[in-house]
Structures are given as structure tokens and as C-alpha cells.
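A.B. asks: need a 3D model of the sequence below.
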Amino acid sequence: MTNKVLVLGASGATGKHVVTCLLKHDLKVVTIVRESSTLAPIYEHNDNYDEVRAQIDTLDIEVLAKLISQCNTVICCLGHNLSIQGIYGKPRKLVVNALMKVTSAISKLEKKAKTKVILMNTTGVRNRDIDEAPPLSQNLVIGLLRCTLPPQVDNELAADHLRVNIGQNHPYIEWVSVRPDALIDEQAVSQYDITASPTRNAIFDAAQTSRINVAKFMCELTLDERLWRKWEGQMPVIYNREL
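C.D. replies: From the prediction side, this is the model:
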């Protein structure tokens, strides 16, 4: 099967970098975007780009399964807009609901080869599969955010869906959840470090992670089988390298 990738959240700040990176590596890309977020003006002349204009939360699961049947990998860069409506409006569980729909669609297909699922998450979410011990100050603030900011809960539920519901031995799905720290915009890929767990306080000592570096790492996970096997079933953290 042709190496083809489905990208969710492709019109977002990181998602656009992901699409560009995949296309530069001559991979076929299909995106699901709202009519108002179409990327066609940017990529319409690239034969490897295809676009479905729909909302993932209302997209029929049979249609989604048909799209995924053509793909080896699903990359999810969905997130909440930094506005009152984006943070407190519906859907409050945008990411986890989309992820659950994706994994249900993959399971329905029962493909012989496992489908890779790559989720963009955050260092504010712990990997409870390993012995991570965030600083007390971080835990206190995260606890407050959990009560006041729906996106925090959404991110935690999305990670837990992969860890608990999909797990390490799913017959049709394998996954990686990528955790950047404080996201920034940069125009070019720079050096970055990947660690199994955060090495900084995500609240009071956050490091910078450029969106284009996150996109590069997720593309490498798609392309490099050795890298994929290294991080499969884990939640690697990505930091810009301090020079």
C-alpha cells in the first residue's frame, strides 16, 4: 500500500508544518478540515495532497474508516483555539472524541498491518505508565487547570485513551504521543532533543519547543521505522536544544 498519511488539525499552526513536511518527503497526504479552514489554495497544485471538508466530530465513522483504509498513519494535531469560545465552548472534548472515533474506525477495518497513530499532546500531561514525578508546584497548578480549563482534561483523556484503552498490544493500532513544551513559531527546523520524560517544570521552568520541530519529529516517526520502534507506545518529550 502506498505510504499515505491522514492529518487531523492540519489547518492549525503545527498541522500546517506537518502537511508541508510530509509532502516534502513525497508522501501522500489527506486532511480533514472545515470548509472555512481549507488548505486547498496552498496545496491544490500538489498531486499528493487531498482534502476532505468536514468536521471530525460529525463525520460518519464509515466515511472516516474508508479514508483511514488507504492510510498507514494518522497524525492528530487537534487542539483548542486560545479564545473564550475555543477554551470553554463546545466541543470540550474535541481531541479525545476525535481520537476515539479514529481508533474505532481503525478497529472496524481489521487491517493486517497495524496503523500508526501519532498524537500531539503536551508536557503538562503525565505518562502514568512510567514513574514520572513532576514537581509539587507543577502538580498543584495542573490540578487547578484540571478544574478550570477544559483543554487540560481533554489532553489528559486523549493520552489515557491511548495508554489504557489501546495499550501496548492492540491488534490493529500502535501509537506515540508526542509532548512538546512551550510552543513557539520558528521558520526553520533547528536542533532538538527527545527525552522519555520531562526534564523541566512544565509550569515554572518551561523550555521552548518550536512547532516546526514538532512537525519534523512526527514526520520522522512516520518515515523512520527504527525511530518508531524506539518510541512506540511511549510519550516522548521534545525540547528545542539550548545552544
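A.B. asks: C-alpha from now on. contacts and neighbour counts both.
C.D. replies: OK.
A.B. asks: what about the helices in the protein?
C.D. replies: Listed from the start of the chain, the chain has helices (DSSP state H) covering 13-24, 40-43, 61-68, 84-88, 94-109, 136-148, 150-160, 211-223, 225-231.
A.B. asks: surely residue 78 touches residue 8?
C.D. replies: Yes. Under the criterion of CA atoms under 8 Å, residue 78 makes contact with residue 8 at 6.1 Å.
A.B. asks: now find how far off-centre stretch 22-37 is within its chain.
C.D. replies: On the basis of CA atoms, centre = their mean, to the nearest Å, stretch 22-37 is displaced by 14 Å from the centre of the chain it belongs to.
A.B. asks: which outside residues touch it?
C.D. replies: Taking contacts as CA atoms under 8 Å, 6 or more residues apart in numbering, the residues outside stretch 22-37 that touch it are 2-11, 19, 48-56, 219.
A.B. asks: inside strands: which ones of those?
C.D. replies: Filtering the contacts of stretch 22-37 for membership in strands, criterion DSSP state E, returns 4, 5, 6, 7, 8, 49, 50, 51, 52, 53.
A.B. asks: can you redo the residues you listed as CSV with distance to residue 192 and neighbour count?
C.D. replies: As requested, the ones in strands among the contacts of stretch 22-37 are exported to CSV (distance: CA to CA, whole Å; neighbours: other CA atoms under 10 Å):
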residue, distance to residue 192, neighbour count
4, 26, 22
5, 24, 27
6, 25, 23
7, 23, 25
8, 24, 24
49, 28, 22
50, 30, 16
51, 31, 19
52, 33, 13
53, 34, 15
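A.B. asks: could you work out the most separated pair of the residues you listed?
C.D. replies: Taking CA to CA, the two most distant members of the ones in strands among the contacts of stretch 22-37 are 4 and 53; they sit 17.9 Å apart.
A.B. asks: another for comparison:
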Amino acid sequence: MKILIVGASGATGKLLVAQLLSAGHRLKIIVRTTSNVPEAWSSNEYISLIRVNHITEISAHEMEVYLKDCEAVASCLGHNPNFKGIYGKPKKLVTDMVQLICETILKNAPEKSIGFVLMNTAGNSNRDLNEPVSFGQKIMIGLLRLLLPPHPDNEKAADYLRQKIGQSNPFIEWVAVRPDSLIDLEKVTTYSLHASPTRSALFNPGQTSRINVAHFMAQLLTDQAIWKNWKGQMPVIYNG
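C.D. replies: Coordinates of the predicted model:
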């Protein structure tokens, strides 16, 4: 399988690349020219490394070329955890990329639907399920929308898949993976998956290791049974 990955130079993205390579898949990886990526990527015959000045400058025509012959797409794209990354432009980094990828796929109208896995956050509700949210958390989410631009970006990216692509699109199937507080572990461990959060991401957060997120995303992309179980949903993942 050939898979396009955006956000591969991030902490979780690199782990996703490793998971997919170990399973023998071919990858197209879009990174910025300034991104720090493993040297081995440049010489790996299973990787096509695409460097761009900035991911927001990719045109529709360029994305059409990048998506050619890909059977799936994964996005680990996110805002850098610094002042410029949080408050600088582009404020809709993730949403704009999701929209560009989806619009390109729809334009190409592939014979077989493309699977799209988006890394999201447990702090974002799946409004298809009307998930219960406490009054206090609603207040805090409202503040996050005002004070932390990455949060509404994550919400809008998932909303685009839910509302614009929906559950029965003939060209795109999707899953938005929602980890809770991210931590670093060296190896994949047991983890649990839930259709909705089992705890408050703000007041009683769980933990999710980045390598477990990468493992689950890789499983979604490559295992049809797992994909069938979660497509069109926003599974929450916690460490076991």
C-alpha cells in the first residue's frame, strides 16, 4: 500500500512512519524544507520525501500530484508548542490541510475510496454522538476557543470530516483518532479504545503514549477489520 503522510516530522508522525515502514508499506511524506527528519528517510527506497517551503503553500495541482496512486492518507499535523506556533499564522493549519486533501480526492473521484486518518484530540467532542459534557467543561472549552487557536482548529478539522464528507461519501472514508494527554514511551503497550471519552480531558485527563497513537493509526490504515469497525468515527485512545 502507498500512503501519503502530512505532519510526519512531528513526534507522533515519526513514530507512524516507523510503524508503517516496519509493515512494508511505501510512503509519500510531505515535510517543510527546514524540518528535522531522520537521515535514513532520504535513502530509504520505500519513502518518497517531498520537501516544501511551507505546507500551507501547497497548491491544489501539487496536492493532486502528491496523492496520485496513494490508497490512504494520514495527518499528524499540528501547531508547534511555542508562542509563534500557537498564536501565529496559519491559525487553521490542520483544517486547511484536511480541506485541501479532501477536495483534491473528491476532484479526482478515485475508483476505490481513499482512507483518511486524522490525529485529533480527546478535548474535542464528537457531536455526531451528542457526547455529555459537564457545564464546567463547556465553560473551559469556550475559553480555549478564545485563547488557544489550535483548539478550534482541531475542532473544525474534525467537523469538516463529519459534516462535509460524512458517513457515505463514495470517495473518502475517514477516522479521527482522539488521544488524551500525550506522553512518550519507547514501546507499544496495551491501550483501550472507546467511541467517546470515559473521563474529562480537562478535569480528569488520561494518558496516551505517542507510540500507541502511531500504532493504532497504522492499524487503521492497514487492517480492514479494524478500519471497518471505526470508519466514520472519532475513537478515543488511552493507555491500558
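A.B. asks: TM-score for these two?
C.D. replies: Superposed pair, TM-score by TM-score structural alignment, normalised by the length of structure 2: 0.97. Supporting alignment: 239 aligned residues with a CA RMSD of 1.0 Å.
A.B. asks: on that earlier part again, among the helices of structure 1, which is nearest residue 175 of structure 1?
C.D. replies: Each of those was checked against residue 175 of structure 1 via CA to CA, and the shortest separation belongs to helix 225-231, namely 8.6 Å.
A.B. asks: buried residues, that closest one. List them.
C.D. replies: With burial defined by 16 or more other CA atoms under 10 Å, the residues of helix 225-231 of structure 1 counted as buried are 228, 231.
A.B. asks: mean offset of that helix relative to structure 2 (after superposition)
C.D. replies: Relative to the matching residues in structure 2, helix 225-231 of structure 1 has an average distance of 0.4 Å after the fit, by mean CA distance after the TM-score superposition for structure 1.
A.B. asks: need the contact partners of that helix.
C.D. replies: The set of residues that contact helix 225-231 of structure 1 without belonging to it, under CA under 8 Å, 6+ apart, is 176, 220, 221, 222.
A.B. asks: 10 Å instead, please
C.D. replies: Surrounding helix 225-231 of structure 1, the residues in contact under the criterion CA atoms under 10 Å, 6 or more residues apart in numbering are 116, 174-178, 194-196, 217-218, 220-222, 232, 236.
A.B. asks: what angle do the longest strand along structure 1 and helix 94-109 make?
C.D. replies: Among the elements of type strand in structure 1, defined by DSSP E, the one spanning the most residues is strand 173-180. Between strand 173-180 of structure 1 and helix 94-109, the angle formed by their directions is 160 degrees, by axes from the mean of the first three to the mean of the last three CA atoms, to 10 degrees.
A.B. asks: which residue in structure 1 aligns with residue 40 of structure 2?
C.D. replies: Taking TM-score structural alignment, residue 40 of structure 2 has residue 42 as its aligned residue in structure 1.
A.B. asks: for its match, what are its contacts?
C.D. replies: Applying CA under 10 Å, 6+ apart, we find residue 42 of structure 1 in contact with 16, 20.
A.B. asks: residue 129 of structure 1 -> structure 2?
C.D. replies: Applying TM-score structural alignment, one finds that residue 129 of structure 1 aligns to residue 128 in structure 2.
A.B. asks: wait, that match touches residue 233, no?
C.D. replies: Yes. Under the criterion of CA atoms under 10 Å, residue 128 of structure 2 is in contact with residue 233, at a separation of 8.7 Å.
A.B. asks: shared neighbours of the two, anything?
C.D. replies: residue 162.
A.B. asks: which one's more surrounded, these two?
C.D. replies: Comparing residue 128 of structure 2 with residue 233 by neighbour count (other CA atoms under 10 Å), the higher total belongs to residue 233, at 21 against 12.
A.B. asks: ok, the closest residue to the more buried one other than its chain neighbours - contacts?
C.D. replies: Closest residue in space to residue 233 of structure 2, ignoring its immediate chain neighbours: residue 175 at 5.4 Å, by CA to CA, 6 or more residues apart in numbering. Listed by CA under 10 Å, 6+ apart, the contact set of residue 175 of structure 2 reads 74, 115-120, 158, 161-162, 217, 220-221, 227, 230-235.
A.B. asks: now do residue 199 of structure 1
C.D. replies: Residue 199 of structure 1 makes contacts with 123, 134, 205, 206, 207, 237, 239, as judged by CA under 10 Å, 6+ apart.
A.B. asks: which of those residues tops the neighbour count?
C.D. replies: The most crowded member of the contacts of residue 199 of structure 1, judged by other CA under 10 Å, is residue 239 (25 neighbours).
A.B. asks: ok, back up a step: any shared contact partners between residue 78 and residue 8 of structure 1?
C.D. replies: Common neighbours of residue 78 of structure 1 and residue 8 (CA under 10 Å, 6+ apart) are 15, 95, 98, 99, 119.
A.B. asks: residue 151 of structure 1: which of those is nearest?
C.D. replies: Among these, residue 95 lies closest to residue 151 of structure 1 (CA to CA), at 8.7 Å.
A.B. asks: residues contacting that closest one?
C.D. replies: With CA under 10 Å, 6+ apart as the criterion, the residues that contact residue 95 of structure 1 are 8-9, 56-57, 76-80, 101, 119-121, 151, 154-159.
A.B. asks: mind redoing it with 6 Å?
C.D. replies: In this structure, residue 95 of structure 1 makes contact with residue 78, judged by CA atoms under 6 Å, 6 or more residues apart in numbering.
A.B. asks: great, nothing more from me.
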